[in-house]
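In: Next comes the sequence, and after it the predicted model I'd like to discuss.
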Amino acid sequence: MSDNGADKAIAASETAAPMEPGAGPDDFVPRYFEPERVRMYRSPMGSARLELLDEVCYARVAVRQILPLSDPDHYISIWSGDDAEIGIVLDPLELDEASQRVISEELDVRYFTPTITKIHQVKERFGVHEWDVDTSRGRVTFSVRGLHQNVKQLPPNRLIVTDVRENRYDIPDATRLDHASFQQIQRHM
């Protein structure tokens, strides 16, 4: 982190997303960061920080994917602690290694999405479907309320399942599951 405190302010609590000069509150224009000016690191307490060199340091930020399913490796949005977008990193690989690591760690926490590899059973009771599955992280059981709202079908055969705790599970290609697993999906969808 640069140490010229006179040239920048520590912005612990930002209230508005950056806008181009002359833009009104309804005319939000996204800000794309220049990779050489971005530094991300951890605070002593472990939260992610963003420093825009010679400009400002945001004491606590959140990292989000703009296109988490179709292009998860690009278009990374950085948000302030007040839930306002600060700007966008087009390609995290253009950042320094430490910044890449912080972004990767933050995305891993935010987008914890195990892949379902086998479905042992799906049973419905009072409008809630109980799933017993094997995932890339081990065997789990979870509940889904309202299958049509919480199982998203993406072309060609991908399914994203969201449980009652808002955890997401990925089935990259439902047709590639074993026959019994695929039958469980067919029966309940």
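Out: That came through fine. Residues are numbered from 1 along each chain as shown.
In: drop to CA atoms for contacts and neighbour counts, all remaining ones
Out: OK.
In: who touches the lengthiest helix in the chain?
Out: Looking across the chain with DSSP state H, the single longest helix is helix 97-110. The contact list for helix 97-110 (Cα atoms under 8 Å, 6 or more residues apart in numbering) reads 38, 39, 40, 41, 42, 48, 62, 63, 64, 65, 92, 93.
In: Could you identify the pair within those residues that is furthest apart?
Out: The span of the contacts of helix 97-110, defined through Cα to Cα, is set by 42 and 65 at 19.3 Å.
In: residue contacts, residue 130?
Out: With contact set as Cα under 8 Å, 6+ apart, residue 130 has these partners: 121, 122, 123, 124, 141, 142, 143, 144.
In: Apologies, that question was intended for residue 86.
Out: 17, 18, 31, 77, 78, 79, 80 are the contacts of residue 86 under Cα under 8 Å, 6+ apart.
In: mind redoing it with 7 Å?
Out: Listed by Cα atoms under 7 Å, 6 or more residues apart in numbering, the contact set of residue 86 reads 17, 18, 78, 79, 80.
In: Surely the first one touches residue 84?
Out: Yes - when contacts are counted by Cα atoms under 7 Å, residue 17 is listed as touching residue 84 (5.3 Å).
In: mind listing the strands for the protein?
Out: 9-11, 38-42, 48-52, 56-58, 61-65, 76-80, 85-89, 116-125, 128-135, 138-145, 151-154, 158-162, 168-171 (DSSP state E).
In: can I get those strands in CSV with distance to residue 100?
Out: As requested, those are exported to CSV (distance: least, Cα to Cα, whole Å):
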stretch, distance to residue 100
strand 9-11, 22
strand 38-42, 8
strand 48-52, 12
strand 56-58, 17
strand 61-65, 12
strand 76-80, 11
strand 85-89, 11
strand 116-125, 28
strand 128-135, 27
strand 138-145, 28
strand 151-154, 29
strand 158-162, 26
strand 168-171, 24
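In: this is the comparison structure:
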Amino acid sequence: MAAPQIVEHTHFTLERNAFGKLILTTESGVRFEGVVPVRAFPIQAPEIGISLVNTDSEEVGWVDRLADVPEPAQSLIRQELAAREFMPVIAQIVSVSSFSTPCTWTVETDRGRTEFVLRGDEDIRRIGKDNALLIADTHGIQYLVRDQFALNTGSKKILDRFL
């Protein structure tokens, strides 16, 4: 079976079928049902470089900049990404049960207050050149700290003990 041709956003249309699946139709009329958008750089550049993959995980479309995609395709891609991605953003570290791991963290996120268990210091990773951090809990949920230096003083003191 030949590999599918990758098409740029100006050469395809996007729609949702009755079952809620995305359908990509190329300029030449080839249809791909069940297309899923995947961000190339989900944290550092979430609006740049979005791959559209078919049910066989083959790339069938590419979007350089999401803002350049005409409506309604842009909204469909945004809706699909929002439904698939779950990465709470930590606004404040309220408390930790211990400064040795494993320990339970209580945090305020953009989705409300929650608790999670940090297995080890290695589960806190710096991201890129920015001051961003990615913290993984024991269940594999990733929590994002957009800028560790923008947190309140108490949160920064707790974080310093683990970095």
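Out: Cool, got the structure. Just so you know, these numbers come straight off a predicted model, no measurement behind them.
In: Of all the strands of the first structure, which one is nearest residue 178 of the first structure?
Out: When these are compared by Cα to Cα, strand 116-125 sits nearest residue 178 of the first structure, at 7.1 Å.
In: how far apart are that closest one and its match in the second structure?
Out: Mean deviation of strand 116-125 of the first structure relative to the second structure after superposition (mean Cα distance after the TM-score superposition for the first structure): 2.6 Å.
In: Tell me which residue of the second structure matches up with residue 174 of the first structure.
Out: Using TM-score structural alignment as the criterion, residue 174 of the first structure maps onto residue 148 of the second structure.
In: The closest residue to that match other than its chain neighbours - how many residues pack around it?
Out: Leaving aside its sequence neighbours, residue 148 of the second structure sits nearest to residue 131 (Cα to Cα, 6 or more residues apart in numbering; 5.7 Å). Per other Cα atoms under 10 Å, the neighbour tally for residue 131 of the second structure reads 13.
In: which of the contacts of residue 86 of the first structure show up in the second structure as well?
Out: Checking the contacts of residue 86 of the first structure against the second structure (both residues aligned by TM-score structural alignment, their matches' Cα atoms under 7 Å), the contacts still present are 18, 78, 79, 80.
In: ok, the last one - how many residues close by?
Out: Looking back up the chat, that one is residue 80 of the first structure. Look at residue 80 of the first structure: counted by other Cα under 10 Å, it has 24 neighbours.
In: Equivalent analysis for the second one, please.
Out: Counted with other Cα under 10 Å, residues neighbouring residue 78 of the first structure total 23.
In: who's in contact with the counterpart of residue 14 of the second structure in the first structure?
Out: By TM-score structural alignment, residue 14 of the second structure lines up with residue 40 in the first structure. Residue 40 of the first structure makes contact with 48, 49, 50, 51, 99, 102 under the criterion Cα under 7 Å, 6+ apart.
In: What residue in the second structure is paired with the second one?
Out: By TM-score structural alignment, residue 49 of the first structure lines up with residue 23 in the second structure.
In: measure the closest residue to its match other than its chain neighbours to residue 131 of the second structure for me?
Out: Counting by Cα to Cα, 6+ apart, residue 33 is the residue found nearest to residue 23 of the second structure once chain neighbours are left out, at 4.4 Å. Here residue 33 of the second structure is placed at a distance of 39 Å from residue 131 of the second structure (Cα to Cα, to the nearest Å).
In: Repeat that for residue 14 of the second structure.
Out: From residue 14 of the second structure across to residue 131 of the second structure, the span is 36 Å (Cα to Cα).
In: next one: residue 158 of the second structure
Out: From residue 158 of the second structure over to residue 131 of the second structure (counting by Cα to Cα), the distance is 16 Å.
In: Just confirm residue 88 of the second structure contacts residue 110, I think it does.
Out: Yes - Residue 88 of the second structure lies in contact with residue 110 (Cα under 7 Å); the separation is 6.1 Å.
In: Common neighbours of the two, please.
Out: Common neighbours of residue 88 of the second structure and residue 110 (Cα under 7 Å, 6+ apart) do not exist.
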